[in-house]
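**Student:** Any chance you could fold what I've pasted below:
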Amino acid sequence: MDKRTLIAVLLSILVLMIFQFMYTPSQAPVVSENKTAESTPNVNKEPEKIDLNIAQKSNEKSFKPDVFEVSTDYVSISFDKNSGDVYSAAILKYRNKDIGKVVFKDGEKNYLSIDNLNYDKVEYNLEKGKDNTIVNFNCFVGDVVITKSYRISNKKYLIDYYLKISNTGDKTVKLPLTITIGPDFGEGFEKSKYAFEGPIIFDGKKVYKERPDKVKKDVVVNKPLWIGYTTKYFLFSTATNFEKGFIKKYKDSAIVGGEINYILNPRETKQLKLALFTGPKEYKLLKSSGYKFEKSINFGIFSFLAIPMLLLLNMFYSFLHNYGVAIILLTIIIKIVTYPLTLKSMTSMKKMQLIQPEIQKIREKFKGDPQKMNAAMMELYKKYGVNPMGGCLPMLIQIPIFFALYKALLVSIELKGSPFFGWITDLSMKDPYYITPILMGITMFIQQKMTPQAGDPTQQKLFMFMPIIFTFLFLNFPSGLVIYWLTNNILTIIQQYFINKKTV
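**Tutor:** Alright, predicted model coming up:
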């Protein structure tokens, strides 16, 4: 293996080792130090009369939840009787799997709320139908009536949420609504250092996100499509025509919110529709919502490859009914597709190994004359038909494919709770007995021994540590990822065997 190939492999190792840290979100660039979610937005034309009684108020009352629940096969939503806001939201089922108790809640405030209004009176009623349940709240603030209507389907994670705002008085009213989510995850969510967890905003082009404990300045985003709170596998979000979105510090955590300004003339009514999603971050499910909630899944810089691979994996699962076997089949197909590149790379490295003695002679002969050394090297490469970059470039081309699949498996909720066989009962969790990582290390060692080695003894010693490094690196990785890498190693060993036999 020549020096360029060595550098490529070492860079690949370095990338893999830091890959888990690549997805820690950076500070969002749009920051406002003076404006918060509770500042009254400017409007082009002030109304002649403003009822100050319903302009923003400080919340003088301490929070005392009085809740009732509405449950379906998919979710259970707890509503606060005193405000008509969502106190908590539990996800009950994902593909008939036992996902445990997964609840978005805070405990000290409603999880989804309109924060800047105190109501004089709140009335509510339920309408239960065969396919859905409708929960209506009438919230009275002076001459303004805010009707909150939730249409909860028995067969969906998506809830239609309608706000109807009516000015029953004879004064023009300016009403700024601040809708917030958070400030915490809730309970039952497994922590992950490989995936972002926290408040998130999408404006149609870019995702803005901040870890709750890292928020120092308010993050402000113009006209977001949706706002939400995300964990590795689950999302709580709402989409509507927000004028502004924000992420700001709240106690020891953070909240995410959206603002909308209303000016209502006497006897005027306006209505707003929001889409409220509480559910698993399954790509196809999120995309089908029509609100681009799928942008909450971070597939990395190779998403254009990762998403098709995930869809292909799900297609295999549809008839194999085992994600472990589906991963193996997908790895085999990828190996077949990339075989021409692998063949070219391995053949080139084999040829480079065969001419190593002559390369060494040239280096010794022209030790003090780099120009003559390079010229002699090129003549040698030409004589044996060897491309010195032949072993490096095909390998570099395959790296995006491998990392795309790596990322797809890392963030895929489909693997959560999915067994393979025997002791591997959850492909999203690490191998409890570390059998597959150790086998992966052994196959990597075998693969290394079969791969043409560089003539430099120092380089060979350096490569001896690769299987050890990778084994320890993969010990706590999800077992689905380890199975992919183990399968890839086994297939590479088979390929290398036949290539070595062919080029002897």
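
**Student:** hey, let's count contacts and neighbours off CA atoms from now on
**Tutor:** Will do.

**Student:** Tell me the secondary structure of the spatially closest residue to T180 that is not a sequence neighbour, please.
**Tutor:** Closest residue to T180 apart from its sequence neighbours, by CA to CA, 6 or more residues apart in numbering: G257 at 4.0 Å. Three-state call for G257 (DSSP: H, G, I helix; E, B strand; the rest coil): strand.

**Student:** Can you classify G84 by secondary structure?
**Tutor:** Applying three-state DSSP: G84 is coil.

**Student:** same deal with V103?
**Tutor:** Looking at V103 with three-state DSSP, the answer is strand.

**Student:** so where does the closest residue to it other than its chain neighbours fall, helix or strand?
**Tutor:** The shortest distance from V103 to any non-neighbouring residue, by CA to CA, 6+ apart, is to A90 (4.1 Å). Taking DSSP states H and E as the criterion, A90 maps to strand 86-91.

**Student:** ok, now G422?
**Tutor:** With DSSP H and E as the test, G422 turns up in no helix or strand.

**Student:** Now do the strand holding A90: everything it contacts.
**Tutor:** 65, 67, 74-80, 101-107, 109-113, 278-279 (CA atoms under 8 Å, 6 or more residues apart in numbering).

**Student:** Following up with a second sequence; could you model it the same way so I can compare the two?
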Amino acid sequence: MSNDSSRLIAFIILSGIILFAYNLLFPVKPKQIQQTSEEKTAVTATQTLKSTPESLKITPLNKETKISNPEEKFYEIENDLVKIKFSTIGAVIKSYELKKYSDSKEENKKTNLELIPNKTSNTYMALYSQEFNINNDEWNYAGTEKNNENTKIIFKYNKIKGIEIIKEFILSNNSYLINLNIAFNNKTKNPVLLKDMQLSWGPNIHFLPADVNKYKDSFYQYNKICYPLKNNSIKQYQINLNAKQDKIVFIDILPDWVVLKDLYFMASFIFKNKNDIKNVFYKESAAGFTYLTANLKDIVLEPMSSDTIKIDSYIGPQEYKRLKKFKMEEIIDLGWFRFLGVWMFYAMDFLFKITKNYGWAIILLTLIVRLILWIPSQHSYKQMKDTQSKMKIINPRMETLKKIYKDDPQKLNEEMLKLYKEYKINPLGGCLPMLLQLPIFIALYQTLISMVELKGASFIWWLKDLSRPDPLYILPVFMGVTMIIQQKMSQTTTMSTGSMAQQNILMYGMPVFLTIMAFSWPSGLLLYWGMSNVLAIAQQIIVNKTK
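**Tutor:** You can find the predicted model right below:
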């Protein structure tokens, strides 16, 4: 293989890695879901109902006097994972704290991670009605019940004459799942129709648009909407952080669930009975504010009867094993080679159970991956070493051919190929094993970026959070230095001055470029990359010592 061919192949492989990294850093926005003919401009958009008998309608006369300034009170429930604060205004969630996670970068100032980004709003798990102002009015706290399986908090609304609405939030032990039961009781002697009701979450999850630039890491993903299609694939819509106008998009199917998420955290509606809802839509407001809403079914209550709507919500981290129970694990982005990414996750989970530390789990997983790739890597290194030895022999003849055919590139290539064939040099001989390694590298790369389990996971004294960049830049520099050493060991020494200069640019320029980019990469990823380079160097030393 000629020096020019060696450089070209190396450049193609390394360029592929750079393009892959670039696509991760600056992903192309997913194609927006085509809006249906139902799309409207008001967040309270609902389907028009067929006319109903006048006797079934609740008239304004049935509403009691509106309270202008209702008193707001707060009540909390919690388990080992979350602490939830509720408000009596609208019976909504005011605070949702994750006990195992933190947004603070300072060890001595760590607090629970808050998933409600706008605490001044009464719009998280809010029940709306176009007929009654139930979301901005005071509900009665009806008590908290706790047993060995869950904790239940109950709110009641009795300000519609003869109608009682009850919201029950049931938090399971050791879980991020909330069961919401909304009961409607007709205490009158007449049939009643309740219509144009909605259940909503928003704006956003974890961060508001103004907070993103202050707190995001380099791989942070702004809010997305996800839901399953009938073919078991996942539809995703990336919310536009710089949206200039409001937009409402109806989901064109009745999904089993719908999710509002960022890179690590999510809120969801899980529909236990699809007959409880008419449709689902999301509102993308100007400047990136996002609301997720389900239009609830119309309820006809016979005299002295009741009906209940049941909707579950998983609100918390995107932990693979927990989401798998609800068939929502596909929302975690494990990249192009998802099946390998799933294997990587389970391997990481198994190694963490042994080591009790994700840093050591990453190192052990890197070692396992290098052992799996040992044979193809060994073949690649030996092929390259054999090629370099033969290149030293034919280099004088190559220089002669370049002088003879300097004005005829086509003839020069023909003579070069004859020379390769004579010495049994395969220009691509060492490349195939390297290409076979790329899917594993990409899968592990994407898994380490997407694992919420790494958030807040510490390793050694200066690495307090493997999901964040290295604060001292030790790992990026370590990765860059080991890349230079690795390329230096495989450098061909029998080159012309011009060729040597070009190879030096490639050898030093690429690691320096990636090192600068890596200053903002998660330290868990850099720990893997640096250790992988060290093991590759060790393998190359072994190959170089063999005859």
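
**Student:** thinking again about what came up before, and the residue nearest to T180 of structure 1, how many neighbours?
**Tutor:** By other CA atoms under 10 Å, 28 other residues sit near G257 of structure 1.

**Student:** so who does it touch?
**Tutor:** 37, 178-181, 227, 245-247.

**Student:** hmm, back to that, restricted to buried residues, select the contacts of strand 86-91 of structure 1 in ChimeraX.
**Tutor:** Burial among those is assessed by 16 or more other CA atoms under 10 Å; the matching ChimeraX selection reads:
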select :65,67,74,75,76,77,78,79,80,102,103,104,105,106,109,110,111,112,113,278,279
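
**Student:** All the helices of structure 1, residue numbers only.
**Tutor:** Ranges of helices within structure 1 are 3-19, 283-288, 303-320, 323-337, 339-354, 356-365, 370-384, 393-411, 435-450, 457-464, 466-474, 479-503, based on DSSP state H.

**Student:** Next, format these as CSV and append mean neighbour count and distance to T269 of structure 1.
**Tutor:** Formatted as CSV, the helices of structure 1 follow (neighbours: other CA atoms under 10 Å; distance: least, CA to CA, whole Å):
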stretch, mean neighbour count, distance to T269 of structure 1
helix 3-19, 15, 52
helix 283-288, 16, 31
helix 303-320, 17, 43
helix 323-337, 19, 52
helix 339-354, 20, 65
helix 356-365, 14, 83
helix 370-384, 14, 80
helix 393-411, 19, 44
helix 435-450, 19, 63
helix 457-464, 13, 72
helix 466-474, 17, 59
helix 479-503, 19, 54
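
**Student:** follow-up on the earlier one: please flag which of the contacts of strand 86-91 of structure 1 sit within strands.
**Tutor:** 67, 75-80, 102-105, 112-113, 278-279 (DSSP state E).

**Student:** pretty sure I297 of structure 1 is in contact with K281, am I right?
**Tutor:** Yes: judged on CA atoms under 8 Å, I297 of structure 1 makes contact with K281 at a distance of 7.0 Å.

**Student:** Alignment lookup: the residue nearest to V103 of structure 1 to structure 2.
**Tutor:** By TM-score structural alignment, A90 of structure 1 lines up with E97 in structure 2.

**Student:** Now Y150 of structure 1. Nearest residue, chain neighbours left out?
**Tutor:** Y161 (4.6 Å).

**Student:** Tell me the residue in structure 2 aligned with P388 of structure 1.
**Tutor:** P388 of structure 1 maps onto P427 in structure 2, by TM-score structural alignment.

**Student:** Any figure for the gap between that match and K406 of structure 2?
**Tutor:** Using CA to CA, to the nearest Å, one obtains 21 Å as the distance from P427 of structure 2 to K406 of structure 2.

**Student:** And those two? Which one has more around it.
**Tutor:** More neighbours surround P427 than the other of P427 of structure 2 and K406, with 18 against 12 (other CA under 10 Å).

**Student:** My read is that the more buried one contacts S5, right?
**Tutor:** Yes: with contacts counted by CA under 8 Å, P427 of structure 2 reaches S5, the gap being 7.0 Å.

**Student:** Give me the neighbour count for the nearest residue to I248 of structure 2 once chain neighbours are set aside.
**Tutor:** Closest residue to I248 of structure 2 apart from its sequence neighbours, by CA to CA, 6+ apart: K283 at 4.4 Å. Using other CA under 10 Å, K283 of structure 2 is surrounded by 24 other residues.

**Student:** which of the contacts of G257 of structure 1 still touch in structure 2?
**Tutor:** Retained in structure 2 (both residues aligned by TM-score structural alignment, their matches' CA atoms under 8 Å) from the contacts of G257 of structure 1: 178-181, 245-247.
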